[in-house]
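Okay, here's the prediction I keep looking at, along with the sequence it came from:
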Amino acid sequence: MHVEIYGSPVLCADTEAAKALCDRRRYSHVVRDAAGDLISLCELRRRAPLSATLPQIFVGTHHVGDLAAFEAAERAGIIEQLLGGQ
């Protein structure tokens, strides 16, 4: 299982911050360009139809939310639990 970040890898400071957090914690992650790739945007809309901001972050099928929610879940140990103690 890994972290999926739907964001804008070039223009979004929050996407970069989510990637940096994954790198620091050594979480396996992938970034999907929801700002520049229509397929990724459609996939995001299917998975989180009410989301209005980027990035939107998932762990497996669990929608964590935006960067603030991801940071809070990481501090609470939830991300590591979702990843199975990675």
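Arrived safely, thanks for sending. Values in this document were obtained by computation on a predicted structure and should not be read as measured data.

from here on, contacts and neighbour counts on C-alpha atoms
Noted.

buried ones in the lengthiest helix in the chain?
Ranked by number of residues, the top helix in the chain under DSSP state H is helix 13-25. In terms of neighbour count (16 or more other CA atoms under 10 Å), helix 13-25 has its buried residues at Asp14, Thr15, Glu16, Ala18, Lys19, Leu21, Cys22.

Pasting the second one now:
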Amino acid sequence: MKPIEIYTTPYCGFCQAAKRLLNQKGAAFTEHDVAADPALRRVMMDRANGGYTVPQIFIGGTHVGGCDDLYALERAGKLDPLLAS
């Protein structure tokens, strides 16, 4: 599987839902808590082309977007191939 990074904050329901889906897929990911380290929010925003809401998800260096985008990939049958390729 490709490396997965997810930028989150504690108590974010969308972050929890995104992590839950990735866990169901057996996909290991690195979580970056932007609340614990505000400098990470700037890194996240730069990588996400200005996206400032969490979660922001990257799979293999590709910016997927947020939780809704991740679930849209799953519904379209495109998440598994993205994780595997």
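Thanks, I have the structure now. From a predicted model like this one, the values you see are computed outputs, not experimental measurements.

sorry, back to before: take the buried residues of helix 13-25 of the first structure and write them to JSON lines, including distance to Thr53 of the first structure.
Below are those laid out as JSON lines (distance: CA to CA, whole Å):
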{"residue": "Asp14", "distance to Thr53 of the first structure": "10"}
{"residue": "Thr15", "distance to Thr53 of the first structure": "11"}
{"residue": "Glu16", "distance to Thr53 of the first structure": "14"}
{"residue": "Ala18", "distance to Thr53 of the first structure": "14"}
{"residue": "Lys19", "distance to Thr53 of the first structure": "16"}
{"residue": "Leu21", "distance to Thr53 of the first structure": "18"}
{"residue": "Cys22", "distance to Thr53 of the first structure": "19"}
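
Closest to Leu38 of the first structure out of those residues?
Thr15 (17.5 Å; CA to CA).

what about the closest one, distance to His29 of the first structure?
For Thr15 of the first structure, the distance to His29 of the first structure under the criterion CA to CA, to the nearest Å works out to 12 Å.

any common contacting residues for the two?
Ile5 (CA atoms under 8 Å, 6 or more residues apart in numbering).

what's near enough to touch the residue nearest to the spatial centre of the first structure?
Relative to the mean C-alpha position of the first structure, the nearest C-alpha, by CA atoms, centre = their mean, is the one of Ile57, at 2.3 Å. Ile57 of the first structure makes contact with Val3, Glu4, Ile5, Tyr6, His63, Val64, Gly65, Asp66, Leu67, Phe70, according to CA under 8 Å, 6+ apart.
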